[in-house]
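Novice: Sequence first, predicted model second:
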Amino acid sequence: MTDNSDTPLLGDIRVIEVASMVLAPSACVVLADFGAEVIKVEPLQTGDLNRNWHKIHGLPVSDMAYPFQMDNRNKKSIALDLKSEDGYEVFRRLVVNADVLVTNYRLKALQRLKLEYETIRAINPRIVYALATGFGEHGEERHKPGYDTVCYWSRSAIETQVFPYEGWLSAFPYGAGDHPSGMTLFAAIMTGLYRRQQTSEGCKVSTSLLANGAWANSIMLQAQLSGASFKDKRPRDNAYNFISLHYPTRDNRLLKMSMINSKKDWRPFCVALSRTDFLDDERFSTDAARVKNMPALIREVSATFATQDIAYWQSKLEQHDIPHAIVATYEEAANDKQKAANDIVVPLDHPEYGQMRTINSPFEVSGADKIKPGAAPGLGEHTREVLGGIGYSEDEIQQLLSDDCIQQLE
């Protein structure tokens, strides 16, 4: 990573973000990581809702607004009343010289605030206008409120796939559908910028949580579209296959198997488990026999894994190159040495919370270092700076402050 004085890859790109929560801001934080100037336009007083959503009952408890920090590092924040005439004029002047505008406001709000594509394009024909929605721009559900919990996970049938045979499914992690959808939005923005380079014209790019959920589960949805027959769910002990189950070990840890190429891995697997008797057991010696006697095989494999601790099995499975993983705790996942070795978890020097770490955006470009992660901005922290940069005098800025059109963090 580079310090902020070097010229970064996207250093000549100015982005206006009029968005809240996770999906659109997560796309913009990737742009900021590669050096784009991202100006986050927030409502007065409250700002982005994600500034306070770490306080939701049931989420990990912290004084730090960790969801907001994750998706808003290295951005500039201005607080602006878009409903006022003077506030909208500030926004208009920002748009004139911007390369990208990113929003995930609901469609009716975009119309009401004069933020829809046609209006923005009239202000700046070269702008790439990036829209993220819950349910898409068309159809009878287009105006519904949408979050990843309902648009991405539930409507894609992913929840149907992972719902347990008995009991209830726990909630998916905060933003776990938004972040992959944000990467799609990032890709759309970069594609739009490439199109502008080729045509000298701006364009609108868009995506939705609904579309990204379908894409994430597209292989199983394609099965349905192809007329495939889906099998009924079975309890674990009577699963269709042993190769991708979770297995408890003696120390009450969970081992996740993923032995997809069973023809290749069957013998090494038996050796790793010290169960070479499986190789000659007529119940398990062939693929067809294993399918016929799957409940018995699952019982035998489960009983074997229960005889030793997780570290023992990890060593044995690695020795024989069997695909597997230990189901990690959050502490283990955050302190994973493999993540550190690949700069997936990187240092963050926070002015309020000190030396800590954060999650890096998930790709690298050779010869283009990212900006070192910095603190997410305070609400309106850069209002004076940004307005000064688009030609407002100090007297004009002061008048806007007095009229409650803008807000500056003091």
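Specialist: Looks like it came in fine.

Novice: use CA for all of it now, contacts and neighbours both
Specialist: OK.

Novice: Could I get the full set of strands for the protein?
Specialist: In the chain, the segments counted as strands under DSSP state E are 14-18, 37-42, 76-80, 100-103, 128-133, 203-208, 246-248, 254-257, 324-326, 345-350, 354-359, 406-407.

Novice: report the angle between the axes of the fifth one and strand 14-18?
Specialist: Here the directions of strand 128-133 and strand 14-18 differ by 30 degrees (axes from the mean of the first three to the mean of the last three CA atoms, to 10 degrees).

Novice: Can you spell out which helices and strands pack onto the helix or strand that strand 128-133 is followed by?
Specialist: Proceeding N to C from strand 128-133, the next assigned helix or strand is helix 148, under DSSP states H and E. Contact partners of helix 148 among helices and strands, from 3 or more CA pairs under 8 Å, 6 or more residues apart in numbering; DSSP states H and E: none.

Novice: Other residues contacting helix 148?
Specialist: Contact with helix 148 is made by Gly134, Gly175, Ala176, Gly177, Asp178, Leu209, as judged by CA atoms under 8 Å, 6 or more residues apart in numbering.

Novice: got a list of what the fifth one touches?
Specialist: Under the criterion of CA under 8 Å, 6+ apart, the contact partners of Asp178 comprise Val22, Leu23, Ser26, Tyr147, Asp148, Leu209.

Novice: Could you single out the nearest of these to Asp349?
Specialist: Ser26 (20.1 Å; CA to CA).

Novice: Identify the residue nearest the closest one in space, chain neighbours excluded?
Specialist: Spatial nearest neighbour of Ser26, excluding adjacent residues (CA to CA, 6 or more residues apart in numbering): Asp71 at 4.9 Å.

Novice: try this one side by side with the last:
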Amino acid sequence: MTKGLEGIKIVELTSYVAAPACPRILGEMGAEIIRVEPLTGDEQRTQGPGYGMEKTELEDPAYDLSSLNKNWLSVNLKSPEGIAFVYKLIEGADIVITNYRDKALLKLGIDYDTLSKKFPHIIFGHMRGYGERGPEKDSKGYDATAYSSRGGIVMSFPQKGDDPANVPAAFGDYNAAIALTAGVLAALVNRQRTGKGDKVVVNLYHMAVWAMGVAIISRQSGAEYPRSRKEVPCPFNNSYKSKDGIWFLICNGNYNKFFEEMMTAFGLGYLVGDKELDTLEVITANGKAPYVIKLLEDAFLTRTFEEWEVVFRDHEIPYQKCHTIDDILADEECYANDILRPIHYDTYGDRVITTSPIRLKSVGDPVLRKSKPIGYHTREYLLKYGFTEGDVERMDAEGIVKCYKGPALADW
């Protein structure tokens, strides 16, 4: 039985994170990923130290995040023979994923119009910083700039009056990759019905604004961003601190429905029946939300988090401790559900890495294969596509391709 995307081929012409993370997801679903890098390699190979992570020529945990489960080719796209080889790859593929800007795509002859004429079946997935129209259409767009900064994340996440947020690197990239994955799979379904390929476009700025939808809409009614947790509209959807200094968040957005049960559970039963406090409409109108928040703050400071957990569970109140990264790394939930996967590096020892969040029953928990050095599979694919050993040696010597010449590496 065919499992997941077995038999589907993706040619990847990308750099950095957002676009490469999409084929990584498709690879975990069983697709064959043919990653084509320039002879100098993807610039993302240099980024590990900027994340505070070490790397070697053979092992790079930072790069693995968006580049597991791929086959590594290195081709000079400015060479006629190089681009001809890539066309051969695309001819036999189902999907092309890229994030090159329009000018580069046109210059190299791998833009959508060119490829769709040559290969009408091809699905073209394009990750962009900004949209195809408007003043920024030709601008470089990165996660930190197009998503976190322009998308409002940096300024909306801190508490009111605090400095801009320091958003973790590639936060928006990995979210945008999910959207591009959904788009190309939708196009793949449509091609099964029509026989024709399609163009799928996702941009980082749009992804950020989509994620900020509640803020965008509520701001038009006067809601403030950034806001203070002491002034949120719904006191039952807010963060609080326990007696032992642990921050947690409760989330029961239906304040009116659960007012009596929640207040009784929190030791504030005397408020039940108080018509000045028992609905969101009235505490919004009379400005009493901060007062209710202060009552809850004081109540939560009377017990430890462990004690409050019993109360939350007994009353089925949605809650969670506000986790640090260390908490996540130690979280049994992550390992029970293959959210974090142990992975071994000869240089760095045992680490864990995030898996993609989509699961297909036919595939199960996917096999993860670490990234490889530049050109690791170039020779293999040239031979697979009809080139001779002599062709390979000549093309490598002339700088048309780059073939890896180091020791064989374990395929895991």
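Specialist: Now that the structure is in, tell me what you want to look at. Worth saying up front: this structure is predicted, and the values here are computed from it rather than measured.

Novice: Overlay them and tell me the TM-score.
Specialist: The TM-score (TM-score structural alignment, normalised by the length of the first structure) is 0.89; 399 aligned residues with a CA RMSD of 2.4 Å.

Novice: Surely the residue nearest to Ser26 of the first structure touches Ala32?
Specialist: No. Shown here, Asp71 of the first structure and Ala32 do not form a contact pair, counting by CA atoms under 8 Å, at 9.9 Å.

Novice: Quick check: the aligned residue for Ala187 of the second structure in the first structure?
Specialist: Ala187 of the second structure maps onto Gly192 in the first structure when the alignment is built from TM-score structural alignment.

Novice: ok, its match - contacts?
Specialist: Taking CA under 8 Å, 6+ apart, we find Gly192 of the first structure in contact with Val128, Gly202, Cys203, Lys204, Val205.

Novice: top of those residues by neighbour count?
Specialist: Val128 (30 neighbours; other CA atoms under 10 Å).

Novice: Need the counterpart of that one in the second structure.
Specialist: In the second structure, Val128 of the first structure lands on Ile123 (TM-score structural alignment).

Novice: I figured that match was touching Lys199, is that so?
Specialist: Yes. Contact status for Ile123 of the second structure versus Lys199: in contact at 5.9 Å, counting by CA under 8 Å.

Novice: How about the residue mapped onto Met294 of the first structure from the second structure: what's its closest non-neighbour residue?
Specialist: Alignment note: Met294 of the first structure maps to Ala289 in the second structure; criterion TM-score structural alignment. Nearest non-adjacent residue to Ala289 of the second structure, counting by CA to CA, 6+ apart: Ile283, 5.4 Å away.

Novice: Could you measure from the one you found over to Tyr255 of the second structure?
Specialist: 11 Å (CA to CA, to the nearest Å).

Novice: Just give me the neighbour total for the aligned residue in the first structure for Ala211 of the second structure.
Specialist: When the first structure is aligned by TM-score structural alignment, Ala211 of the second structure is paired with Ala216. Look at Ala216 of the first structure: counted by other CA under 10 Å, it has 18 neighbours.

Novice: for Ile189 of the first structure, same thing?
Specialist: 26.

Novice: cool, and Ser74 of the second structure?
Specialist: Count around Ser74 of the second structure with other CA under 10 Å applied: 28.

Novice: And the helices in the stretch 101-250 of the second structure, which stretches?
Specialist: Using DSSP state H, counting those that start in this stretch, the helices assigned to the stretch 101-250 of the second structure run over residues 102-108, 112-118, 153-156, 171-194, 204-211, 213-219.

Novice: show me where the stretch 251-400 of the first structure has helices.
Specialist: Under DSSP H, counting those that start in this stretch, the stretch 251-400 of the first structure gives helices at 262-272, 277-280, 287-292, 294-305, 310-319, 330-334, 337-341, 383-389, 394-402.

Novice: Switch these over to JSON lines; also include distance to Lys108 of the first structure and mean neighbour count.
Specialist: As requested, the helices of the stretch 251-400 of the first structure are exported to JSON lines (distance: least, CA to CA, whole Å; neighbours: other CA atoms under 10 Å):
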{"stretch": "helix 262-272", "distance to Lys108 of the first structure": "53", "mean neighbour count": "16"}
{"stretch": "helix 277-280", "distance to Lys108 of the first structure": "63", "mean neighbour count": "15"}
{"stretch": "helix 287-292", "distance to Lys108 of the first structure": "54", "mean neighbour count": "15"}
{"stretch": "helix 294-305", "distance to Lys108 of the first structure": "54", "mean neighbour count": "17"}
{"stretch": "helix 310-319", "distance to Lys108 of the first structure": "53", "mean neighbour count": "15"}
{"stretch": "helix 330-334", "distance to Lys108 of the first structure": "39", "mean neighbour count": "11"}
{"stretch": "helix 337-341", "distance to Lys108 of the first structure": "42", "mean neighbour count": "13"}
{"stretch": "helix 383-389", "distance to Lys108 of the first structure": "27", "mean neighbour count": "17"}
{"stretch": "helix 394-402", "distance to Lys108 of the first structure": "27", "mean neighbour count": "14"}
